[in-house]
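J.: Sharing a model prediction with you, sequence too.
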Amino acid sequence: MASSPRSAPMAQLGVLLANRGTLAGARVRDALAGSGLTMRSAFTLTQLADGPVNQQALIDLLGVDPSALVAVLNELEGLGLVSRQRDPADRRRHIVALTPDGTRALHAVDSVLNKTDDDLFATLSPTERAHLERLLAKVTDPGACG
C-alpha cells in the first residue's frame, strides 16, 4: 500500500500560523511594554472603547476566568485607566468604564499597535492585508465570513 505524501517540513498551515503568531505576539508584547500594558490589559481597554460594560458582560466578551479579569481590572484601576462603579439597577454588579486617562492610553495603544502591524505586514499590499484579515477571521470564526 502506498503511503500518502507528507507535506514539506513546516509547510502545514497550522504550524506556519503558530510560528508567525509567536513572532507577532512577541512584537506586540514588546510594543505594549513601552506603555506599561500587557496584551490582556490592552485588549480589555479595547472592549471598553464603545462605552461602559458590566463586569459579567466583559468576562463573556473577553472569554476569561472571572478572577483573571478582576486581576486585570485591579491593575487598570490602579493605573487610573478604568473605573468600577456599582450598577444602580443591580448593586451586586459592577459597571466598568474607561477614565479620561484610559481613553488616552487606548489611543496610544492603537497607535503603537498600528505601527506594529505596519512593521509586521510591510511586505503585504493593503489588499493582501485586508484579505489576510478576512481569512484569519474565517479561521477563528467560520460562521463570520459566510
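T.: Done, it's in.
J.: from here on, contacts and neighbour counts on C-alpha atoms
T.: Noted.
J.: So what's the gap between the helix or strand where residue 130 lies and the chain middle?
T.: For residue 130, the element it lies in under DSSP states H and E is helix 126-140. On the basis of C-alpha atoms, centre = their mean, to the nearest Å, helix 126-140 sits 16 Å off its chain's mean C-alpha point.
J.: Next up, a structure to set beside the first:
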Amino acid sequence: MIRAEAADLPDDGALKTPDRLSRRASRLLSQLTTRSDRLITEGLALADARKWHYAVLASLQEHGPASQAELSRRSGIYRSDMVGVLNELAERDLVERAPDPDDRRRNIITISARGRIHLRRLDKVLDDLHDELLAPLSPAERDQFVQVLTRLLDHHTGTA
C-alpha cells in the first residue's frame, strides 16, 4: 500500500483539498506553521543562529540575568536542552556564565555586549522574514492577526 504524506501532496491544484479541510482553522494553522518554521529556521541558519539562540538572547535582554532553570521556563526550552544551547552561545561569547552568589551550585547567565549586537542583527533578520511570511497582509491586518493569535494562545494556555 502506498501512503501519501501531507508534505508529498502537490500545492498546484492537481489534487484538490476537500472543502471541509480547507475550512478548518486547525489545518490552516498547521500548514502555516510548517511554512513559517521552515522559513524562520532557514533564515536564521543564514545568520548562523537557531530559534533557541534568539529565544535565550531575547529573554536575557528583556528580563535580565537568569539561572538555567529560569531561562528554560521563560523560553520554553526543555531544561535538558538548555545546557547545549547555552554552551553554543557561550562558545561564541554571546552569553556569560557566573556562579550565583546566593547558591554556588548554579550559574547565572547574562547576555554579553557581543550577544546584544547579535540579537539586534537577529531582530532585523526576523523582521525581514516576518515581512516575507505576512506579505499579503497590510500593516493593520498584521497587527490584527498577531492579536487574534495571541488571544487564542492565551485562551488555550490559561494565561488569558
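T.: Sure, I can see it. The structure presented is a predicted model; accordingly, all values stated were derived computationally and were not measured.
J.: thinking again about what came up before, after superposition, how close is the helix holding residue 130 of structure 1 to structure 2?
T.: After superposition onto structure 2, the mean distance of helix 126-140 of structure 1 to its aligned counterpart is 0.9 Å, using mean C-alpha distance after the TM-score superposition for structure 1.
J.: residue range for that helix in structure 2?
T.: The alignment of helix 126-140 of structure 1 onto structure 2 (TM-score structural alignment) spans residues 139-153.
J.: The corresponding residue of structure 1 for residue 117 of structure 2: what secondary structure?
T.: In structure 1, the residue paired with residue 117 of structure 2 according to TM-score structural alignment is residue 104. Following DSSP: H, G, I helix; E, B strand; the rest coil, residue 104 of structure 1 is assigned to helix.
J.: Kindly report the same for residue 108 of structure 2.
T.: Applying three-state DSSP: residue 108 of structure 2 is strand.
J.: Assign a three-state SS to the residue mapped onto residue 20 of structure 2 from structure 1, would you?
T.: Matched to structure 1 by TM-score structural alignment, residue 20 of structure 2 sits across from residue 8. Put simply, residue 8 of structure 1 is coil when judged by three-state DSSP.
J.: What count of nearby residues applies to the match of residue 117 of structure 2?
T.: Residues near residue 104 of structure 1, counting by other C-alpha atoms under 10 Å, number 13.
J.: try residue 85 of structure 2
T.: Residue 85 of structure 2 has 16 nearby residues by other C-alpha under 10 Å.
J.: From the contact counts, what lies against the helix or strand hosting it?
T.: Secondary-structure assignment from DSSP H and E places residue 85 of structure 2 in helix 79-91. Under the contact criterion of 3 or more C-alpha pairs under 8 Å, 6 or more residues apart in numbering; DSSP states H and E, helix 79-91 of structure 2 touches helix 51-63, helix 68-75, strand 95-100.
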